[in-house]
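Peer 1: Quick one: sequence plus predicted model below, questions after.
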Amino acid sequence: MDDAHDLGLFGPRSVTWKLHQEPILGLAGLRSLYFQALHPRAVAGVAQNSVYKDDAWGRLMRTSMYVATTIYAPTAEAEAAGHRLRRLHARLSAVDPATGERFRIDEPDLLRWVHVTEVESFLTVARRAGLSLTDAEVDTYYAEQLRSAELVGLDPATVPSTAAEVAAYYEQVRPELRLTRDGAETMMFLTVPPVPDSWDLSLPARLGLTLGPTRWAYLGIASTALALLPPWARKLYGGLGWATTDLTADLSVKSIRLLLAALPRRLRVSPMRQAALERAAAAGHLVDA
C-alpha cells in the first residue's frame, strides 16, 4: 500500500485515534515523566545520557513528534522511527548509583516501565478530564499499544495489555520505586523548567527572572500533573495521598480540557493528525476532527 492510502499502525477506527485527538494528552505526558522519575534505574539512565536540562523544550518536541509519528504516520514511517529509537538506545548505558553496576538503557524492564507509565498516563488523564471511554475501550487501547511497545524493542507477550494487568504490574514494581537524588532533581526540573525568553514578557530577559503569567500558568499545569499520580506515587514524592487531592486534580484537569477545547482548530489538531485525517478521508473513512 502506498503512503497516500496507508492509515498507519492503528487507523481511524482505533481507540488510539479517539484518545490521541485530545490536546489534554500533553499534560498526560508530563504526568508520565513524573511517574518514570520514581524508578531509580530509569531516571539514572536519563540523567546520565540526556541533555534534557540544556534543551528541555527541544527534547519535549522530539518526544511528542515520535509519539505522533507512531500513531498517525504511514506504517513504514512509524516503523522507521521505532528502528531509529532502538538503535539509539542500543548504544547507551548507565551506572546504577546504588550498586555501581553498569546497565543497558534498552533493558526490557526499563523499556516496559516507560511504556506502561506512558500509555496508562494517556488513558488516566483523558478519562479524568472527561473523555468518555468504556472499560472495553480501555482494554482495547492497551492491546493496541502493544504495537508501540514492539517498536521500542519489547516482546508484546511481556507487556501488560489490559487495565487489570497494568494494575497488577504496578503492584509488582512498586517495591523497586523510590525517590533518588536523580529523581528529585528531575521532579524539580519538570516543575520549574527554564522558560524561553520569548514566552515570558513580564520582566526583562536580562534579569534572568521568569515569574510572570507564563510561569504561574505552567506551575498550575505541573501541579495538576503531579496530583494526578496515584496516591502511593505522590507519597514517594513526599506528598499526601488524600482523596481531596484527587478531587482537586479532577476539577483542574477538566477545566484545562475545556480551555483547550476552545482553542482554534489549527492549535488543537497537529499537522501529523491532519495529514492522517486527510488520508483517511481519501480512503472513504468518516473521522471526527
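Peer 2: Looks like it came in fine.
Peer 1: only C-alpha atoms for contact and neighbour calcs from this point on.
Peer 2: Noted.
Peer 1: How are the helices of the stretch 151-289 of the chain distributed by residue range?
Peer 2: For the stretch 151-289 of the chain, the helices defined by DSSP state H, counting those that start in this stretch cover 163-173, 181-191, 213-227, 231-236, 243-261, 265-268, 271-282.
Peer 1: Which one of those helices lies nearest to Asp55?
Peer 2: Nearest to Asp55 among the helices of the stretch 151-289 of the chain is helix 181-191 (11.9 Å), distances taken as Cα to Cα.
Peer 1: other SSEs contacting the closest one?
Peer 2: Judged by 3 or more Cα pairs under 8 Å, 6 or more residues apart in numbering; DSSP states H and E, helix 181-191 is in contact with helix 25-36, helix 40-49, helix 213-227.
Peer 1: Below is an additional structure, to be compared with the one above:
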Amino acid sequence: MIFRRVAGPDGRAVRARIHDTAGPRWFAPGRPIRTVHGDASMFIGGVSALLLQSLHPLAMAAVAAHSGFRGDPWGRLQRTSAFLAVTTYGTAADAQAAVDRVRGIHERIRGRAPQGQRYHAADPHLLGWVHAAETESFLRAHERFGRDPLDADGYDAYVADTAVVAEALGVVDPPRDRRALGRRLAAYRPELRATPEAWAAARFLLVDPPLPLVVRPAYGILAANAVALLPPWARGLLRLPRVPLVEDLTVVPAGRLLTRTVRWAMAPGQAPERPPPAPS
C-alpha cells in the first residue's frame, strides 16, 4: 500500500522501466544522490521540505494557486516521486525529457501573491530557493534516518549531484557542497516569512492530511519527525515549538523504527506478513 500511494497504480512497472532501460545515466551507480533518493528517509525529508519551502511567500503563492496539492495530494506526490526517480536513476534521455516537461509547466505559471508581488515559477531565484530547501531537507533526513549515512565528503558530493538537476531546471549557480548550501539558505532568510498560506499548508500536512484513520498514527510519527528536522528559525516562523525531551526520547526513535518499516515494506518482492523486528 505504501509503494502504491507514493508511486501510483503503475508504480512497479514504471520503476522497472526507469531502472531496466538501457542507456547512459546522469548519475552512475554508487553516486550519493542514488543512495539518498533511494532511502525511506525521503518520506520524512519530503514533508520537511514542503514545510520549509512554504516559508517563501512567492513560492508558496505559486503552489497554493497552481499545484492542486489540496485537491489531489497523492497525484502531486506521485508526480514528484516520478520526477526524482527518473532524474536520479533513469536514462539521460528520459531525465532530460522529464526536466523539459517541468520547465514547460513552470514557464506557464505566473500570478500575483496575496501580498501583491508578482511571481513566475520559472524565476531562477525562486527555483533556487525550492532547490536549496529540498536538498537541505533530504540531506538532513538521510543523515538522521538513512540506512547508510554518508560521511562529510559524501554529503558534499550529494549536494554536487543535486546541482546537476537544479541547473537543468534553470537554477543559476546552485550550491555544490554543504557549506555553500548553508550559505545559500542563509542568503534567502530575509525574504522568508510565514504567510496565511504557509500556515494553511502546515495545517494540511500536519493536522488534516487526506489519510484513512488506520494509518494516521504512522503518519503522525512521520510528520513529527519532519518538524523535528526543520531548522529552529523555520520552526519559529511556523509556530511549531520544540519539546527536547519528547523529541529526543520518543519522536526520533519512533521515526527510525518507521523508516525501517517503510524500507522493508517497499523492498521489491517483500511479503506483507513479516514486518521487521523492533530494535532491541
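Peer 2: Received the coordinates, thanks. None of the values given here were measured: they were computed from a predicted structure.
Peer 1: Mind putting the helices of the stretch 151-289 of structure 1 into TSV with mean neighbour count and distance to Phe103 of structure 1?
Peer 2: Shown next, in TSV, are those (neighbours: other Cα atoms under 10 Å; distance: least, Cα to Cα, whole Å):
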stretch	mean neighbour count	distance to Phe103 of structure 1
helix 163-173	13	18
helix 181-191	18	16
helix 213-227	18	28
helix 231-236	17	24
helix 243-261	16	36
helix 265-268	12	40
helix 271-282	17	35
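Peer 1: among those helices, which is nearest Asp3 of structure 1?
Peer 2: helix 271-282 (8.6 Å).
Peer 1: Can you lay out the helices of the stretch 151-289 of structure 1 as a markdown table showing distance to Ala44 of structure 1?
Peer 2: As requested, these are exported to a markdown table (distance: least, Cα to Cα, whole Å):
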| stretch | distance to Ala44 of structure 1 |
| --- | --- |
| helix 163-173 | 17 |
| helix 181-191 | 6 |
| helix 213-227 | 20 |
| helix 231-236 | 17 |
| helix 243-261 | 29 |
| helix 265-268 | 34 |
| helix 271-282 | 32 |
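Peer 1: for the helices and strands packed on helix 181-191 of structure 1, which one sits closest to Glu144 of structure 1?
Peer 2: helix 25-36 (17.1 Å).
Peer 1: Now do the same for Asp94 of structure 2: its match in structure 1.
Peer 2: By TM-score structural alignment, Asp94 of structure 2 lines up with Glu77 in structure 1.
Peer 1: Give me the longest helix you can find in structure 2.
Peer 2: Longest helix in structure 2 by number of residues (criterion: DSSP state H): helix 124-145.
Peer 1: now the match of Asp94 of structure 2: how far from Asp109 of structure 1?
Peer 2: 26 Å (Cα to Cα, to the nearest Å).
Peer 1: do Pro175 of structure 1 as well
Peer 2: Taking Cα to Cα, one finds Pro175 of structure 1 at 14 Å from Asp109 of structure 1.
Peer 1: neighbour-wise, which of these two wins?
Peer 2: A count of neighbours by other Cα atoms under 10 Å puts Asp109 above the other of Pro175 of structure 1 and Asp109, at 16 against 8.
Peer 1: what do we get in structure 2 for that one?
Peer 2: Checking TM-score structural alignment: Asp109 of structure 1 goes with His125.
Peer 1: before we move on, what about Leu146 of structure 1?
Peer 2: So Leu146 of structure 1 corresponds to Ala163, using TM-score structural alignment.
Peer 1: What is the neighbour count of Arg12 of structure 2?
Peer 2: 14.
Peer 1: How about the contacts made by the match of Asp109 of structure 1?
Peer 2: Val171, Val172 (Cα atoms under 8 Å, 6 or more residues apart in numbering).
Peer 1: at 10 Å what do you get?
Peer 2: For His125 of structure 2, the contact set (Cα atoms under 10 Å, 6 or more residues apart in numbering) comprises Ala59, His131, Gly170, Val171, Val172, Tyr188.
Peer 1: Burial check on the fifth one, number of neighbours?
Peer 2: By the measure other Cα under 10 Å, the count of residues near Val172 of structure 2 is 15.
Peer 1: sorry, back to before: what's the separation between the match of Asp109 of structure 1 and Val172 of structure 2?
Peer 2: His125 of structure 2 is 8 Å from Val172 of structure 2, by Cα to Cα.
Peer 1: same check, this time on Ala95 of structure 2
Peer 2: Where Val172 of structure 2 is concerned, Ala95 of structure 2 sits at a distance of 19 Å (Cα to Cα).
Peer 1: Distance of Met188 of structure 1 relative to Gly8 of structure 1?
Peer 2: 37 Å.
Peer 1: can you pull the contacts of the closest residue in space to His39 of structure 1 that isn't next to it in sequence?
Peer 2: Distances taken as Cα to Cα, 6 or more residues apart in numbering place Leu177 nearest to His39 of structure 1, at 5.0 Å, with adjacent residues excluded. By Cα under 10 Å, 6+ apart, Leu177 of structure 1 lies in contact with Phe35, Gln36, Ala37, Leu38, His39, Pro40, Arg41, Tyr170, Ala233, Leu236.
Peer 1: of those residues, buried ones?
Peer 2: Buried residues within the contacts of Leu177 of structure 1, counting neighbours by 16 or more other Cα atoms under 10 Å: Phe35, Gln36, Ala37, Leu38, His39, Pro40, Arg41, Ala233.
Peer 1: Which members of the residues you listed define the maximum pairwise distance?
Peer 2: Largest pairwise distance in these, by Cα to Cα, is 16.5 Å, between Arg41 and Ala233.
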